[in-house]
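Trainee: Got a predicted model here, sequence first, then my questions.
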Amino acid sequence: MTEPTAPDKKPFLYVVVCASGVAGGVGKLITAAQEANWDVGVVATPQGLGFIDARAVEAQTGYPIRSAWRSPGDPRPLPPADAIAVAPATFNTINKWAAGISDTLALGILCEAYGMGIPTVALPYLNSAQAAHPAYRQSLDRLRGMGVLIGSGEPHRPKAGGAAERFRWEEALELLGPLVGRGR
């Protein structure tokens, strides 16, 4: 578990955003988290950056979006995470994360979160053809075994528009609430 947050300081939520058609809606999760008294910083996969309005996200959070490792000696642009929400979590990120692959900043943070005891939730967003691959179910099982809570969203039909309207951003906070003593 992370260190207790000072009474006058809000807990800090990292939102890891992956390259997905619904990623542009991340402001919904940021707003919900801020309304629930979280400070929020966004970490995007390198490809995920192209799916969000970076200026709008940075204005909303007050923090720069992280996507690449910082150089030695550079200041840390985000406070340490008290919790992490991976939303949307793609097929690629889920499988790499479960395999311990740390080839991006986002994956490095996720791989370290387990060893640091940071409460983490993932909201998968992928199509049913990807979800049918045996590696995906194995990866979800491994992540669950690591204590990661997985959202309830169902994979959408391939090439059918993605069912973005059914993606429940707020589920990340619902799942994290009991883990960090912030149930609604």
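Mentor: The structure has been received and is ready for your questions.

Trainee: going forward, measure contacts between C-alpha atoms and count neighbours the same way
Mentor: Noted.

Trainee: most remote residue from the chain's center?
Mentor: Gly73 (26.2 Å; CA atoms, centre = their mean).

Trainee: Assumed that one was part of a helix.
Mentor: No. Under DSSP: H, G, I helix; E, B strand; the rest coil, Gly73 falls outside any helix and is assigned coil.

Trainee: tell me the helices in the chain, going along the chain?
Mentor: With DSSP state H applied, the chain shows helices at 26-35, 54-61, 91-99, 105-116, 128-131, 134-145, 171-176, listed in chain order.

Trainee: List the contacts of the spatially most central residue of the chain.
Mentor: When CA atoms, centre = their mean is applied to the chain, the residue found nearest the centroid is Val86 (1.6 Å). Applying CA atoms under 8 Å, 6 or more residues apart in numbering, we find Val86 in contact with Val15, Val16, Val17, Cys18, Thr120, Val121, Ala122, Leu123.

Trainee: Asn95 now?
Mentor: Ala135, Tyr136, Ser139.

Trainee: of those residues, closest to Thr61?
Mentor: Of all the contacts of Asn95, Ser139 has the smallest distance to Thr61: 30.7 Å, by CA to CA.

Trainee: my guess is the closest one meets Ala99, correct?
Mentor: Yes. Under the criterion of CA atoms under 8 Å, Ser139 makes contact with Ala99 at 7.4 Å.

Trainee: got another, please set it beside the one above:
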Amino acid sequence: MTTPVLYLLGTAAPPVMRIAEVIQSAHSDGWDVCLGLTPTAACWLEEDLAELESLTGHPVRSQHRRPTEPDVWPAADVALVAPATFNTINHWALGLTSHFVVGFAAEAIGKGIPLVAMPCVNQALVRHPQFEQSVLTLQRAGVTVLYGEGGFMPNPPGSGSPAGYPWDIALSEARRALKTA
């Protein structure tokens, strides 16, 4: 049996600072992990990028590749977009693909790659009318969005803790998505 490939696509929310632990957990669960980051998340993790590449065994990507460049990752079996910021959820739902993470996720819908997303947003941002619409748009497109009961529960602004982000729920859902694909 081949090792399933998980594309872990992180954005600039505080839980991304714990991404090495998440990769280790995914490896323990039998995944081959490829890490993609938004440009800001890559900047936040700049000092750790070499270690993260060593940990995954693949280049960390944060930019679109050139059309003449080969894809350096194996094909994805499942993609997990987490933590997914307010900006990422809205850009993805609206099809605004200015960075690699959203570009891959948007295209993956059309390719039929199982997609799981778990937002990391505060209670003030989720009150913006576009957020709920974006979550519904992604769900209608077949994306499993782990938001609300059984997923990520927004906190008041400034009160969230990266340690409290439910990565275990996200990884479990990715495994379920693999089994049902």
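Mentor: Thanks, I have the structure now. Quantities reported herein were computed from a predicted structural model and do not represent experimental measurements.

Trainee: can you list the contacts of Val86 of the first structure in JSON lines and add neighbour count and distance to Val42 of the first structure?
Mentor: Output for those, formatted as JSON lines (neighbours: other CA atoms under 10 Å; distance: CA to CA, whole Å):
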{"residue": "Val15", "neighbour count": "28", "distance to Val42 of the first structure": "5"}
{"residue": "Val16", "neighbour count": "28", "distance to Val42 of the first structure": "6"}
{"residue": "Val17", "neighbour count": "29", "distance to Val42 of the first structure": "7"}
{"residue": "Cys18", "neighbour count": "29", "distance to Val42 of the first structure": "11"}
{"residue": "Thr120", "neighbour count": "26", "distance to Val42 of the first structure": "14"}
{"residue": "Val121", "neighbour count": "27", "distance to Val42 of the first structure": "14"}
{"residue": "Ala122", "neighbour count": "26", "distance to Val42 of the first structure": "14"}
{"residue": "Leu123", "neighbour count": "24", "distance to Val42 of the first structure": "15"}
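
Trainee: Leaving out sequence neighbours, find the closest residue to the counterpart of Ala99 of the first structure in the second structure.
Mentor: Taking TM-score structural alignment, Ala99 of the first structure has Leu94 as its aligned residue in the second structure. Of all residues not flanking Leu94 of the second structure in the chain, Ser134 sits nearest, at 7.4 Å (CA to CA, 6 or more residues apart in numbering).

Trainee: which residue in the first structure lines up with the one you found?
Mentor: Looks like Ser134 of the second structure aligns to Ser139 there (TM-score structural alignment).

Trainee: follow-up on the earlier one: how about the residue farthest from the centre of the first structure, what does it touch?
Mentor: Applying CA under 8 Å, 6+ apart, no residues contact Gly73 of the first structure.

Trainee: Which position in the second structure pairs with it?
Mentor: By TM-score structural alignment, Gly73 of the first structure lines up with Thr68 in the second structure.

Trainee: Any chance of JSON lines for the contacts of Asn95 of the first structure, columns distance to Val57 of the first structure and neighbour count?
Mentor: Shown next, in JSON lines, are the contacts of Asn95 of the first structure (distance: CA to CA, whole Å; neighbours: other CA atoms under 10 Å):
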{"residue": "Ala135", "distance to Val57 of the first structure": "32", "neighbour count": "16"}
{"residue": "Tyr136", "distance to Val57 of the first structure": "30", "neighbour count": "17"}
{"residue": "Ser139", "distance to Val57 of the first structure": "29", "neighbour count": "18"}
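
Trainee: from the contacts of Val86 of the first structure, which single one is nearest Leu107 of the first structure?
Mentor: Using CA to CA, the contacts of Val86 of the first structure come closest to Leu107 of the first structure at Val16, 9.1 Å.

Trainee: Hmm, the closest one is touching Thr45, no?
Mentor: Yes. When contacts are counted by CA under 8 Å, Val16 of the first structure is listed as touching Thr45 (7.5 Å).

Trainee: which residues do the two both contact?
Mentor: By CA under 8 Å, 6+ apart, the residues touching both Val16 of the first structure and Thr45 are Ala106.

Trainee: quick one on the thing from earlier: which residue of the second structure sits opposite the residue nearest to the centre of the first structure in the alignment?
Mentor: Per TM-score structural alignment, Val86 of the first structure is aligned with Val81.
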